[in-house]
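**Q** this one's sequence-less:
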């Protein structure tokens, strides 16, 4: 009779690769933030414009308020509201590979209520000390390319 000891661990099977179908143009994603589609662009509307447009409410968050223009108030708004982590942003999840507006590909690093942080490769250069750069994307155009 064979018994398992307290610390015996069965060999782990490799996790299946999760392939996701890109969202069709014109379709509102199921997302944790509100989603709107206007003039062939997908974006997350702000609280002060949401009453004038058709949108899909977010599953976890209401529309983001406009940022204040006073520096200290802006910092508080960013920390307490805009940069709150979310499981997705307009259907984008960490690890997704997207196309930026300039045609480069980028990988989604993280998502928050404000947008998605993406990382893209920089061309090699003797004057450059980094191989990658990061930026936020907050909207998608009619060609399926993401931008800020």
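**A** Received the coordinates, thanks. The structure presented is a predicted model; accordingly, all values stated were derived computationally and were not measured.
**Q** all contacts plus neighbour counts: C-alpha atoms, from now on.
**A** Noted.
**Q** Hmm, residue 28 and residue 40 touching each other?
**A** No. The pair formed by residue 40 and residue 28 falls short of the contact definition of C-alpha atoms under 8 Å, at 11.3 Å.
**Q** Quick test: name the residue nearest the centre of this protein.
**A** Centroid-nearest residue in the chain: residue 116, 3.0 Å away (criterion: C-alpha atoms, centre = their mean).
**Q** Might you report the residue contacts of that residue?
**A** Listed by C-alpha atoms under 8 Å, 6 or more residues apart in numbering, the contact set of residue 116 reads 89, 92, 108, 109, 110, 136, 137, 138.
**Q** Let's see which of those residues end up in strands.
**A** In strands, defined here by DSSP state E, the members of the contacts of residue 116 are 108, 109, 110, 136, 137.
**Q** also this one, for the comparison:
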């Protein structure tokens, strides 16, 4: 009878090939995008300001939505805010559209999955590991730094 040891590794599986779509050219740094949500460029970072911030920062208004109201600190009210305000689907977020390929912090390539008033959901590949159960992860991005990398 053979028993598994700590160093017995499963056979490596070949990951499916990613289908690349043609992306639009990235927005130039320092330029405010035409977007359905408000856009601000402050201290070399591009972001969508919330209502209180929009009152004090020079910004471009959104084509479809005003600045997102600030969330409540009360938990139940925050859930309502998240569902009714922040998670509303949009055609784009700061110029990002579903299918765009971007770079997130750490110089990692990611693909935009969906956009809402709060941000954009992106999917990126995880490092290969025989112990990994997932090949990809998702996260929100809400801002872009002066190097063109998106982050939350």
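**A** Perfect, I can see it now. Just so it is clear, the model here is predicted, and its values are computed rather than measured.
**Q** neighbour count winner among residue 40 and residue 28 of the first structure?
**A** Neighbours around residue 40 of the first structure and residue 28, counted as other C-alpha atoms under 10 Å, are more numerous at residue 28. The numbers are 18 against 14.
**Q** hang on, that one packs against residue 36?
**A** Yes. Contact status for residue 28 of the first structure versus residue 36: in contact at 6.7 Å, counting by C-alpha under 8 Å.
**Q** sorry, back to before: wait, which of the ones in strands among the contacts of residue 116 of the first structure is closest to residue 53 of the first structure?
**A** Closest to residue 53 of the first structure out of these is residue 137 (21.3 Å), distances taken as C-alpha to C-alpha.
**Q** Let me see the contact set for the equivalent of that closest one over in the second structure.
**A** Following TM-score structural alignment, the counterpart assigned to residue 137 of the first structure within the second structure is residue 141. By C-alpha under 8 Å, 6+ apart, the contact list for residue 141 of the second structure reads 119, 120, 121, 122, 150, 151, 152.
**Q** one more time with 7 Å, if that's ok
**A** By C-alpha atoms under 7 Å, 6 or more residues apart in numbering, residue 141 of the second structure lies in contact with 119, 120, 121, 150, 151, 152.
**Q** Map the second one onto the first structure.
**A** Same thing as residue 120 of the second structure. Using TM-score structural alignment, residue 120 of the second structure pairs with residue 116 in the first structure.
**Q** Then residue 110 of the second structure?
**A** Using TM-score structural alignment as the criterion, residue 110 of the second structure maps onto residue 106 of the first structure.
**Q** Do you have the helices of the first structure handy? List them.
**A** The residue ranges that make up the helices of the first structure, judged by DSSP state H, are 71-77.
**Q** what's the burial count for the alignment partner in the first structure of residue 151 of the second structure?
**A** Structural correspondence for residue 151 of the second structure with respect to the first structure (TM-score structural alignment): residue 147. Residue 147 of the first structure sits with 15 neighbouring residues when counted by other C-alpha under 10 Å.
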